[in-house]
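Peer 1: Compute the structure for the input listed below.
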Amino acid sequence: MKIHIFILLLSMLSRLLASPLHETPYRNPDGSYNFFIEIPAGTQQKWEVNKRSGKLEWEEKDGKKRVVQFLPYPGNYGFIPSTLAGDGDPVDVITLDGEVRRGKFSKVRIIGAMDFLDGDQEDIKFIGLDPNGVFKRIESIEQLMFKHPAALEILKCWFSNYKGSGKMIFRKYLNLEQANAIIYISYGRWKKYKGIK
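Peer 2: Next comes the predicted model:
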């Protein structure tokens, strides 16, 4: 009996200590992606999962808690687990649906992405939608552009300015096929990093 309780407690503890960066599959059998929310829509506090500890923490810079000095995030912001983008971080995602609590996983459909230049480094922001949300009938970035062009303009404008004018340069939109290919490459990069074949 004591052994069973010990194993149960150990299992519960390992789930609590599991890092959202590596312990959750990047994709679901239905084709959706798993999405970890670091920064809920409408907030300005800059939270991030610590790569060493795997814990969600309020990011600090020069000893101060970081707050975006611009308008609040226009969507839920976070990442797809078990991926590594070119900058060594997981793939960045912003969703266009209502606020989801910080530190939670959610399913997301990727419809495309925005390609920015941050200094001299490529910074791709993937656009996701809740499969059951307001935009559930939107299948691609092209459809969003046609039916709700202001939504893309808001995202483009926000990312182009939230770090300060001229820090993030918009280069182009990426369609669904391009976005999925980049995420798959990022998953392969993560597998190589983890030593998985």
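Peer 1: From here on, just use CA atoms for contacts and neighbour counts.
Peer 2: Will do.
Peer 1: The residue nearest the centre of the chain is in what secondary structure piece?
Peer 2: Geometric centre of the chain, nearest residue: Phe79, 2.2 Å, by CA atoms, centre = their mean. Element membership of Phe79, judged by DSSP states H and E, is strand 76-80.
Peer 1: Contacts for that strand next, please.
Peer 2: By CA atoms under 8 Å, 6 or more residues apart in numbering, the residues outside strand 76-80 that reach it are 26, 33-41, 90-100.
Peer 1: Give the next helix or strand downstream of the longest strand along the chain.
Peer 2: Scanning the chain for the longest strand, with DSSP state E as the assignment, gives strand 105-118. Next along the chain after strand 105-118, taking DSSP H and E as the criterion, comes strand 121-129.
Peer 1: Now that next one: buried residues?
Peer 2: By neighbour count with 16 or more other CA atoms under 10 Å, strand 121-129 contains the buried residues Glu122, Asp123, Ile124, Lys125, Phe126, Ile127, Gly128, Leu129.
Peer 1: Next: stretch 148-166.
Peer 2: Leu152, Leu155, Lys156, Trp158, Phe159, Ser160, Asn161, Tyr162.
Peer 1: Please generate a structure for the following sequence too, so the two can be compared:
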Amino acid sequence: MSTSPYQLPTYAPGSRRLHVVIETPKGSRNKLAYDPELGLYKLMGVLPEGSVFPYDFGFVPSTLGDDGDPLDVLLLMDAPTYPGVIIEARLIGVLEAEQPEDGQPQRNDRLLAVAAESRQHKHVRDIHDLTPQLLHEIEHFFSSYNQAKGQPFRILHRSGKKRAEELVHQATQRTGT
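Peer 2: As a prediction, the model looks like this:
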């Protein structure tokens, strides 16, 4: 019997490297998500023409965010991977954000991480190591992606590695792992 990607360890054994399970690869217009009932990755939507995911997008296993799903991660790395690939990464920060759910504001943060094996981003240790232009483009992607679905998405704060680690800790506590 196989283990659900949701139930994999949050961290790589013997390290503080975060596990990230990829759902949607960099450059894809197709938003994919793991469906635990099917045990497969499912097409959840298609981005408008000209829009693509700027980096691989996935989740941190054995976490539960305020929205009831595993924590979302945008993973900076050198080339796209594939849905279902697990990658060791280091947290660099978080875009703390909210969007409405049933008319009420709901937190839906986006963790930012760098693949441990990345050559292109090996110098990035904290969100503040990213250029303001790149951060703006990442924020714009999330806002426009949600706007295309008719959902407002509001960035509350850009926070560094320490805050991201706190959010991961809280999210693992919610799952009891």
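Peer 1: what range in structure 2 matches the strand holding Phe79 of structure 1?
Peer 2: Strand 76-80 of structure 1 corresponds to residues 56-60 in structure 2, going by TM-score structural alignment.
Peer 1: OK, contacts around the closest residue to Leu174 of structure 1 other than its chain neighbours?
Peer 2: Once flanking residues are discounted, Leu174 of structure 1 sits nearest to Ala113: 4.9 Å by CA to CA, 6 or more residues apart in numbering. Residues in contact with Ala113 of structure 1 (CA under 8 Å, 6+ apart) are Ile124, Lys125, Phe126, Ile127, Ile141, Tyr173, Leu174, Asn175, Leu176, Ala179.
Peer 1: which position in structure 2 aligns with the last one?
Peer 2: The reference is to Ala179 of structure 1. Following TM-score structural alignment, the counterpart assigned to Ala179 of structure 1 within structure 2 is Ala164.
Peer 1: Now do the contacts for Ser2 of structure 2.
Peer 2: By CA under 8 Å, 6+ apart, no residues touch Ser2 of structure 2.
Peer 1: That one in helix, strand or coil?
Peer 2: Following DSSP: H, G, I helix; E, B strand; the rest coil, the label given to Ser2 of structure 2 is coil.
Peer 1: what about it, distance to Pro132 of structure 2?
Peer 2: 42 Å (CA to CA, to the nearest Å).
Peer 1: Also Tyr82 of structure 2?
Peer 2: Applying CA to CA to Tyr82 of structure 2 and Pro132 of structure 2 gives a distance of 28 Å.
Peer 1: Contacts for the lengthiest helix in structure 1, please.
Peer 2: Counting by DSSP state H, the longest helix found in structure 1 is helix 176-194. Helix 176-194 of structure 1 is contacted from outside by 26, 82-86, 90-91, 110-113, 126, 140-141, 197, using CA under 8 Å, 6+ apart.
Peer 1: for it, which positions count as buried?
Peer 2: Quick answer for helix 176-194 of structure 1 (16+ other CA under 10 Å): 176, 179-180, 182-191.
Peer 1: In JSON lines, list the residues you listed along with distance to Leu16 of structure 1.
Peer 2: Shown next, in JSON lines, are those (distance: CA to CA, whole Å):
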{"residue": "Leu176", "distance to Leu16 of structure 1": "34"}
{"residue": "Ala179", "distance to Leu16 of structure 1": "31"}
{"residue": "Asn180", "distance to Leu16 of structure 1": "30"}
{"residue": "Ile182", "distance to Leu16 of structure 1": "30"}
{"residue": "Ile183", "distance to Leu16 of structure 1": "27"}
{"residue": "Tyr184", "distance to Leu16 of structure 1": "28"}
{"residue": "Ile185", "distance to Leu16 of structure 1": "29"}
{"residue": "Ser186", "distance to Leu16 of structure 1": "26"}
{"residue": "Tyr187", "distance to Leu16 of structure 1": "24"}
{"residue": "Gly188", "distance to Leu16 of structure 1": "26"}
{"residue": "Arg189", "distance to Leu16 of structure 1": "26"}
{"residue": "Trp190", "distance to Leu16 of structure 1": "22"}
{"residue": "Lys191", "distance to Leu16 of structure 1": "23"}
